[in-house]
Structures are given as structure tokens and as C-alpha cells.
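J.: task: produce atomic coordinates for the following.
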Amino acid sequence: MTNIKASMAGSVWKIVVSEGDSVETDQDVVILESMKMEIPITAEAGGVVKELKVAEGDFVNEGDVIAIIA
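T.: From the prediction side, this is the model:
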């Protein structure tokens, strides 16, 4: 299992994948908005999205788990 973590604090602007989706390494999973910039958070490994830990509009801190990929 791989935990996808926020690289910086910000708001979840858009969730690009759904639970059950297959993802590849470096594929966008979530887009954060911070300081009026959009920051894509990508999958560190390929697999299936087992759980999304955030919803659009949520605020996350650096290091928070956004999704779990198995």
C-alpha cells in the first residue's frame, strides 16, 4: 500500500480520481490550491485507489494522507 501525501498545505481544489480507479506512477490524483496556485499531487506508484481521505474543499496540511493506493 502507498499513502499519497500532501506536499504542502492548501485546499483540495479538485479530486481527479475515484475510489476503485487504476492509476499509474506520476498520474495526478488530487489538485491542491495554495496561494492562488494549483499544485497537482501525483501517485508515487501505480495501483488501484483504495481510499480517498479528502473531499473537494477540505484543507490539508503538509504530510496529510490524501489517498491510499494498493
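
J.: C-alpha only now, for contacts and for neighbours.
T.: Fine.

J.: which residue sits closest to Trp13, ignoring its sequence neighbours?
T.: Leu32 (5.2 Å; CA to CA, 6 or more residues apart in numbering).

J.: please apply the same query to Met1.
T.: Residue nearest to Met1 in three dimensions, not counting chain neighbours: Ala70, with 4.3 Å by CA to CA, 6+ apart.

J.: share the number of residues neighbouring that neighbour, please.
T.: Neighbours of Ala70 under the rule other CA atoms under 10 Å: 14.

J.: and it, what is it in contact with?
T.: Contacts for Ala70 (CA atoms under 8 Å, 6 or more residues apart in numbering) come out as 1-2, 47-50.

J.: in the helix or strand containing Val49, what counts as buried?
T.: In this assignment (DSSP states H and E), Val49 forms part of strand 47-52. The neighbour-count check on strand 47-52 (16 or more other CA atoms under 10 Å) flags 47-50, 52 as buried.

J.: please give me the structure for this one as well, since I'd like to look at both together:
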Amino acid sequence: MIDAKAEIVGNVWKILAREGDQVGPGDPLVILESMKMEIPVTAPAHGHVATILVSEGQIVQEGDPVVEIDDTVGA
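T.: Okay, here's the model as predicted:
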């Protein structure tokens, strides 16, 4: 499993991915909002979304995992 992590302190504005979705590197998973800017959290690797670890409106800290990706399943 690989975690997609927040790169900045922010509010989870929108969750784009759903559990089971197939994703590839750079695919947007979650949009964070900080200081009126939208910052996407993207998939770091090919795989399937295993678990969404946050909810909309939640505050996350830099480095917090937001989505868990199962990279053992062929993408």
C-alpha cells in the first residue's frame, strides 16, 4: 500500500476519488483549500484506491495521509 499525502496544511475541500477507482501517477484524488488556493493531492503510483482516509471539511496537516492506494493490483 502507498499513501497519497497532503503537502500542505489545509481544509479537505473536495474528494474526487472513490474507493475501488483505478488511478495512475498524477491523477487528482483530493482537493485541499488553503489561503483561498486549491491544491490537488495526486496519486503517487498506479493502483486502486483502497481507502479514503479523510472527509470533506476536515483539516489536514502537512504529511498526513489522505488516500491509501493498493499498488499490488495490476493497473
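
J.: what's the TM-score for these two chains?
T.: The TM-score (TM-score structural alignment, normalised by the length of structure 1) is 0.97; 70 aligned residues with a CA RMSD of 0.5 Å.

J.: quick check: the residue nearest to Trp13 of structure 1 touching Pro40?
T.: Yes - if you go by CA atoms under 8 Å, Leu32 of structure 1 and Pro40 touch, sitting 6.2 Å apart.

J.: these two - which one has more neighbours?
T.: It is Leu32, of Leu32 of structure 1 and Pro40, that has more neighbours when counted by other CA under 10 Å, with 26 against 20.

J.: residues touching that one, list them.
T.: Residues near Leu32 of structure 1 by CA under 8 Å, 6+ apart: 10-14, 38-41.

J.: can you check Lys53 of structure 1 too?
T.: Shown in contact with Lys53 of structure 1 (CA under 8 Å, 6+ apart): 65-68.

J.: mean deviation, the strand holding Val49 of structure 1 versus structure 2?
T.: Compared with structure 2 after the fit, strand 47-52 of structure 1 shows a mean deviation of 0.4 Å (mean CA distance after the TM-score superposition for structure 1).

J.: what's the offset of the next helix or strand after that strand from the middle of its chain?
T.: Counting by DSSP H and E, the next helix or strand C-terminal to strand 47-52 of structure 1 is strand 59-60. Taking CA atoms, centre = their mean, to the nearest Å, one finds strand 59-60 of structure 1 lying 11 Å from the centre of the chain it belongs to.

J.: tilt between the next helix-or-strand element following strand 59-60 of structure 1 and strand 47-52?
T.: Per DSSP H and E, the first helix or strand lying C-terminal to strand 59-60 of structure 1 is strand 65-69. Put simply, strand 65-69 of structure 1 runs at 140 degrees to strand 47-52, going by axes from the mean of the first three to the mean of the last three CA atoms, to 10 degrees.
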